[in-house]
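A.B. asks: no sequence on this one, just coordinates:
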């Protein structure tokens, strides 16, 4: 028998009012028979649980009864921030703590506020990953979450895009960021603070070293600065393109927001058929060619000549591949 499970059952009854044995069993992930047995144990311990028979019946606490066992553990208090983020909480390895903290918080609220909180939770849901791709597997994420909270350095083996492709580092984790379903670790290395994609960590082992995060370090401010720097390094050139009305409508589904913004701010009409000409940022000739080809005949590259030739060469190769034998 789990004392924690009995406490969770008591808090469920306190926060929800009338609950069937089947609902209790589903919430606590036990059999209905076990739920009945736990209800009997609560009654034997003096908790005023009584049954309402008949269709739509269930179990409830005697009106006015409230347990004082709502104090949160340290882990549950930390987990409370993720109460509305079940997916990320599971990835971080704190799903159970989130559930327990949420139950305790609901149980401590007055009835009117509890009903409002429950109603609000039922109409909002966060799905962090972007469309058209599965979230990345990040098996070392719980270890980094613990390291961030406890101030413990971690020895990692990391796969990066440039040579040497595998490197070993001792990192002092300062924070974790979830962006579009991908987790990033912000950590201090030997000489600087850097950002690491958690899914690219090949091995991670906690070290004995302890550290203190600088008191003036602001994770949100760092991430904003990192994104600004990333955009600056990412886009090294520009291209002039012409877009049909349909091509412009299709932009948000096929290119990054920075390109859409550039079109919106630089577009000028050309001709009387709705086509516009705009200047967009580009990473490289190959990358820009791949992105713009998604728009098919709804886009024309005007400049630079290198990108225009690359588009023509790719379209020519496609024509030869799919042309008559």
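C.D. replies: It's in. Note that the coordinates shown come from a computational prediction; the quantities given were computed from them, not determined experimentally.

A.B. asks: Please make it C-alpha for all contacts and neighbour counts, starting now.
C.D. replies: Noted.

A.B. asks: what about the longest strand in the chain?
C.D. replies: strand 166-179 (DSSP state E).

A.B. asks: I'd like to know which elements it is packed against.
C.D. replies: Under the contact criterion of 3 or more CA pairs under 8 Å, 6 or more residues apart in numbering; DSSP states H and E, strand 166-179 touches helix 141-150, strand 152-159, strand 182-188.

A.B. asks: structure B:
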């Protein structure tokens, strides 16, 4: 029997007022049977819990009863930052701590503020992953959290895109970043600080090496700089395209935001039917061909010749596949 769970139950009753046994079970992550058993233990300990029968009934504390046992544990204090982020908290293995910390905070608030906090929580929800794909599994995430909080280096086996694809590294973790539903580890290697996609870590083991993160290191500033550098390295070329009015309207749903911004800043009218010509950044011929083909007849590649030829060749293959040649 967890004394911490009994305290969480007491604070839940204090912060929520009346709540059903299934509601208690859902909040605390236990079975309904366990919820009933915990309620009985609270009553046996002298806590004035009583049941309100009937529809809309449930369990609640006697009016005026309040506990002052709201001290937070170290784990709950760490989890406090994630109090409004249940998904990321669960990824990091902090779901129970977040629930306990949230209950303790609510229990410490006056009734009016507690009701306002509950109303706010009911109308806002964060869903971090992007559309059309599931978040990546990251089984090594909890180990990296441990390494970050204890200042220990980690031995990892990592899968990357270039050869050799599998490499082994000793990393000194500096921070974790959640981007579009995917977790990234920022860590110092043998020669530099780098970013590693946690889902690409095949194995990870805590080492005996202890280290201190540099005092001046700013995770947010590093990440912003990393993104700027990533965009600069990602777009190595440009293309000149023509877009119909419909193609321009469809652009934000089919290409990255930086391409949309490039069109907006470079578009010039061509002809009298609303078409425009613009210069956009590109990653590679194949990648640009795949993105622009989403726009169908509403886009024409003017340059470079290699991209125009790739578009024509792909359209030719499609035409043959549908028996048009």
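C.D. replies: Structure's in. What do you need? It should be emphasised that the depicted structure is a prediction, and the values quoted were computed from it without experimental measurement.

A.B. asks: re the thing from before, reformat the helices and strands packed on strand 166-179 of the first structure into a markdown table and put mean neighbour count and distance to residue 17 of the first structure next to each item.
C.D. replies: Listed next are these as a markdown table, based on neighbours: other CA atoms under 10 Å; distance: least, CA to CA, whole Å:
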| stretch | mean neighbour count | distance to residue 17 of the first structure |
| --- | --- | --- |
| helix 141-150 | 18 | 35 |
| strand 152-159 | 20 | 43 |
| strand 182-188 | 20 | 38 |
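
A.B. asks: Dump those into TSV; add distance to residue 276 of the first structure as well.
C.D. replies: What follows is these, written out as TSV (distance: least, CA to CA, whole Å):
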stretch	distance to residue 276 of the first structure
helix 141-150	46
strand 152-159	42
strand 182-188	35
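
A.B. asks: returning to what we had before: buried residues, the longest strand of the first structure. List them.
C.D. replies: By neighbour count on 16 or more other CA atoms under 10 Å, the buried set for strand 166-179 of the first structure is 170-177.

A.B. asks: same check, this time on stretch 310-320 of the first structure
C.D. replies: 310-311.

A.B. asks: Could you tell me where it falls in the second structure?
C.D. replies: Counting by TM-score structural alignment, stretch 310-320 of the first structure falls onto residues 310-320 of the second structure.

A.B. asks: and the matching stretch, how far from the chain's centre?
C.D. replies: Centroid displacement of stretch 310-320 of the second structure relative to its chain, using CA atoms, centre = their mean, to the nearest Å, is 38 Å.

A.B. asks: Also stretch 193-202 of the second structure?
C.D. replies: So, by CA atoms, centre = their mean, the centroid of stretch 193-202 of the second structure is 15 Å from its chain's centroid.

A.B. asks: before we move on, what about stretch 294-301 of the second structure?
C.D. replies: Between the centre of stretch 294-301 of the second structure and the centre of its host chain there is 33 Å, according to CA atoms, centre = their mean.

A.B. asks: what does stretch 193-208 of the first structure give?
C.D. replies: With CA atoms, centre = their mean as the basis, the mean position of stretch 193-208 of the first structure lies at 18 Å from the chain mean.

A.B. asks: And the contacts of stretch 227-239 of the first structure?
C.D. replies: 279-284, 301-304, 307 (CA atoms under 8 Å, 6 or more residues apart in numbering).

A.B. asks: What's the PyMOL line that selects buried ones from these?
C.D. replies: A single PyMOL command is used to select the members of those judged buried by 16+ other CA under 10 Å:
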select buried, resi 279+280+281+282+301+307
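
A.B. asks: Looking at the contacts of stretch 227-239 of the first structure, spot the one nearest residue 90 of the first structure.
C.D. replies: Distance to residue 90 of the first structure, by CA to CA, is smallest for residue 283 among the contacts of stretch 227-239 of the first structure, at 35.4 Å.
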